[in-house]
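> When you get a sec, could you give me coordinates for this:
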Amino acid sequence: MSDVDATAPSGLVAEAARLDAADELRAKRAAFALDDGVAYLDGNSLGALPRAVAPRLADVVAREWGELRIRSWEESGWWAAPERVGDRIGRLVGAAPGQVVVGDSTSVNVFKAVVAAVRLAGGGPRDEILVDAATFPTDGYVAASAARLTGCRIRAVPAGDIGAAAGPRTAAAVVNHVDYRTGRLHDLPGTTAAVHAAGAPVVWDLCHSAGALPVGLDEHGVDLAVGCTYKYLNGGPGSPAYLYIRRGLQPRFDSPLPGWNSHADPFGMSPAFTPADGPARGRTGTPEILSLLALDAALDVWDDVGLAAVRAKSLALTDFFLRCVAALVPEGRVESVTPADHPARGSQVSLRCPSDAEAVTAALVRRGVVGDFRRPDVLRFGFAPLYNTFADAERAARTLAEVL
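Sure thing, here's the model as predicted:
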């Protein structure tokens, strides 16, 4: 047995080095623009820049736009990009090709999905939309607006109770896969099955899970899902979101925001709307080509990565960070609100910090540890398995201990 105390600072540093040396994803870090002197643990808000993005975007601007100009819609594949990039994201969320379209913001796609879900439910006595009570605020705002437009009412229910709450009045349910504040991973398979048993569809928000863990949309029969691409998928600030429409539902998907891009014959310019086949009926207007192709380049880092390895490293990183916090931070100064059990944990650790969490976050940033906080007292540390290291986790815990 080693004489080194694994809970002592030197023991944790040595353990981090051993874990990093054994990490099968360690080579991926070099694909990102990162500072060696900074532990960037805010990938759950904005992912780091993949190095391939800048040259790709320079080519899009200088050659595809600057030289080919309008010819690029066909010659450079711009027109088909929303579905092509959608299929790349589909692999990361467990969706077979032909079910994901990229475009618009998460908020806009939540609106499309919720209204379409209510329309799929068929009206009648189904006049209630169940919403995750701790949902990200925008999802709640959009669901409330969708309820007003469809004659429904909102009922807020804890995410874990939505399956049990679903019944004959349920028109749709809207659930966050991972709680943005606590990092709790909710039961996607169980909730989806329970709401289906009550006769209603479910809309899942994958913003804090896609790119951090396996999702299994097809496997678990998910109806509709939305998500952003600028967190764990590293698409860049404001990069376009995506919409998943299960293949069997596509012929009945009735978007509340039809546009010329979602028309079966977009260049026919017909005054009457006929929806396109497939996920293209989830489009609205002209694709955001510059940000869409930046996202496309960012997704290259995932080409040879398996989600099982990503999940294993995510859990190992968060386990190690929690252990470092317990060993180094003075007792009683912080309390984890992230579940300790793996099946209920996403890829972030949230610590309740009564001692002015905002000031503590600022002090951490000044010392090279970048996380964030959520009012009033939650420190958030997001672990992106493709580029975060165990040394990042140890440094963050040690710096937090020094600050406190």
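> use CA for all of it now, contacts and neighbours both
OK.
> Just to be sure, residue 324 is in a strand?
No - Residue 324: not assigned to a strand; according to DSSP: H, G, I helix; E, B strand; the rest coil it is helix.
> ok, it - contacts?
Residues in contact with residue 324 (C-alpha atoms under 8 Å, 6 or more residues apart in numbering) are 7, 12, 393-394, 397-398.
> Quickly note the distance from it to residue 6.
Going from residue 324 to residue 6 by C-alpha to C-alpha, to the nearest Å gives 10 Å.
> Let's see this one next, to set against the first:
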Amino acid sequence: MTTTLQDCRALDAQDPLAPLRAHFTLPPGVIYLDGNSLGVLPKATAARVADVVAREWGADLIQSWNTASWFDLPQRLGDQLAPLIGARPGEVMCTDTTSINLFKVLSAALNIARADSPARRRVVSERSNFPTDLYIAEGLCQERGLDLLLVEPGEIAASLTPDVAVLMLTHVNYRTGAMHDMAALTAAAQARGILCIWDLCHSAGAVPVDLHGANADFAVGCGYKYLNGGPGAPAFVWVHPRHADRPDAKFLQPLSGWWGHAAPFAFTPGYQPAPGITRYLCGTQPIISLSALQCGLDVFTAAEALGGMAALRTKSLALTDLFIALVEERCAGHGLGLATPRDHAQRGSQVCLTRAEYAYAIVQALIARRVVGDFRKGDGAYPDILRFGFTPLYLGFEDVWNAVEHLRQVLDSGEWQRPEFNQRNAVT
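Reported below is the predicted structural model:
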């Protein structure tokens, strides 16, 4: 049965999450399908940042570490984020970048895994994992004389051999939108004495995550995608309590900065780790950026009254189902394929279309029409990818219908062939 524009408008009228759109600043006429790369600006952010700059910093100066509670902001935001990822209060810190946090947890995981089993000399990850994760792992393995083994998704189970110390995976693949079964893979690895690290950059705020339910060991993620914390927003780090408080110094994360000290203002020369997740802090925190991230997290707090992550997931799947169906119905014959799994259990909150040629130019032509997605270069498994993220906090069903209509027009008219759409920008 064909879905019409009127059908989509009816779905929007019945959408219980529709009021959340009012929390965001959306440029007029823009259909924004790139929230999986950079989230939209919450309306509260500009005023909040201005207040931090003008009043808390400008007027109150250094007193704001106490009077404005700057000092405990990383933990307060971590507590606010925790329910989105199946963590508990006091277990998450919002701090640093994903890459830095991954360095911390991978270092600690290797120390723990190899303490009793020095023969475990291998880190396993997916070949199509996000490159920064692989770069961090490559550097650590080179430094320690270990091996990094990259495998295809179907090879993960067979790769969990006795010489593996750590399995490091991204929950939702950045290129395809394919989602791993976190609980099953964690259990399979741990049954063989292997620790698991999960990157939640494309999961947090987009799909329900249950770190405790999966019995994961470590997790990291960023704040600027579905969490809408702004460009370069602070990331987050989670460590299961069974690892966070290990007393032996050899199990510590290696960036032992003063913010992770048990008494940072005692200014003693020797490092004494703070208890729990606090030891995963390092240097002085970016208060302005953390304050902006809080505005993004506040929207999720508001979403709890409307059904929370379960309702967001239901809408996300409905949006992506609709997009796939409309593309296949209205854009047939133009060489588009589908890289994203149809199975709901294996799909994140994005849809990735493939095309053997000119995918980049097609995306640029769409952006010129104010339909914003992005391009990712293919690999051995897939051709080039047109990537579209669906953020249920602010996207509606009419947006999906209109986006596909623009895609149909771009393909039918051949306007993607214009020279300006074939000039590569620095950021794709």
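> TM value for the aligned chains?
Once the chains are overlaid, their TM-score stands at 0.96 when taken by TM-score structural alignment, normalised by the length of structure 1; 396 aligned residues with a C-alpha RMSD of 1.2 Å.
> which residues are in contact with both of residue 324 and residue 6 of structure 1?
In contact with both residue 324 of structure 1 and residue 6: residue 12, using C-alpha under 8 Å, 6+ apart.
> just checking, what residue in structure 2 corresponds to residue 334 of structure 1?
In structure 2, residue 334 of structure 1 lines up with residue 336, judged by TM-score structural alignment.
> For the aligned partner of residue 311 of structure 2 in structure 1, give me its contacts.
Using TM-score structural alignment as the criterion, the counterpart of residue 311 of structure 2 in structure 1 is residue 309. Counting by C-alpha under 8 Å, 6+ apart, residue 309 of structure 1 makes contact with 24-25.
> Give me the residue at the spatial middle of structure 1.
Geometric centre of structure 1, nearest residue: residue 207, 2.3 Å, by C-alpha atoms, centre = their mean.
> so what corresponds to it in structure 2?
Aligned partner of residue 207 of structure 1 by TM-score structural alignment: residue 201.
> which parts of stretch 144-156 of structure 1 are buried?
144-147, 150, 152-156 (16 or more other C-alpha atoms under 10 Å).
> Identify the residue range in structure 2 corresponding to it.
The aligned range for stretch 144-156 of structure 1 is 138-150, by TM-score structural alignment.
> Would you mind measuring the gap between the ends of the matching stretch?
Using C-alpha to C-alpha, first and last residues of stretch 138-150 of structure 2 are 11 Å apart.
> Contacts for that stretch, please.
Contacts of stretch 138-150 of structure 2 (C-alpha under 8 Å, 6+ apart): 103, 107, 121-127, 137.
> Can you give me the distance of residue 149 of structure 1 to residue 125 of structure 1?
Counting by C-alpha to C-alpha - residue 149 of structure 1 and residue 125 of structure 1 are separated by 16 Å.
> Over to residue 40 of structure 1?
49 Å.
> Specify which residue of these two has the higher count of neighbours.
It is residue 40, of residue 40 of structure 1 and residue 125, that has more neighbours when counted by other C-alpha atoms under 10 Å, with 26 against 12.
> Quick one: map that one onto structure 2.
By TM-score structural alignment, residue 40 of structure 1 lines up with residue 32.
> go on, residue 357 of structure 1?
Match for residue 357 of structure 1 (TM-score structural alignment): residue 359.
> Just give me the neighbour total for that match.
Residue 359 of structure 2 has 25 nearby residues by other C-alpha under 10 Å.
> pretty sure the match of residue 334 of structure 1 is touching residue 354, no?
Yes - counting by C-alpha atoms under 8 Å, residue 354 is a contact partner of residue 336 of structure 2 at 5.5 Å.
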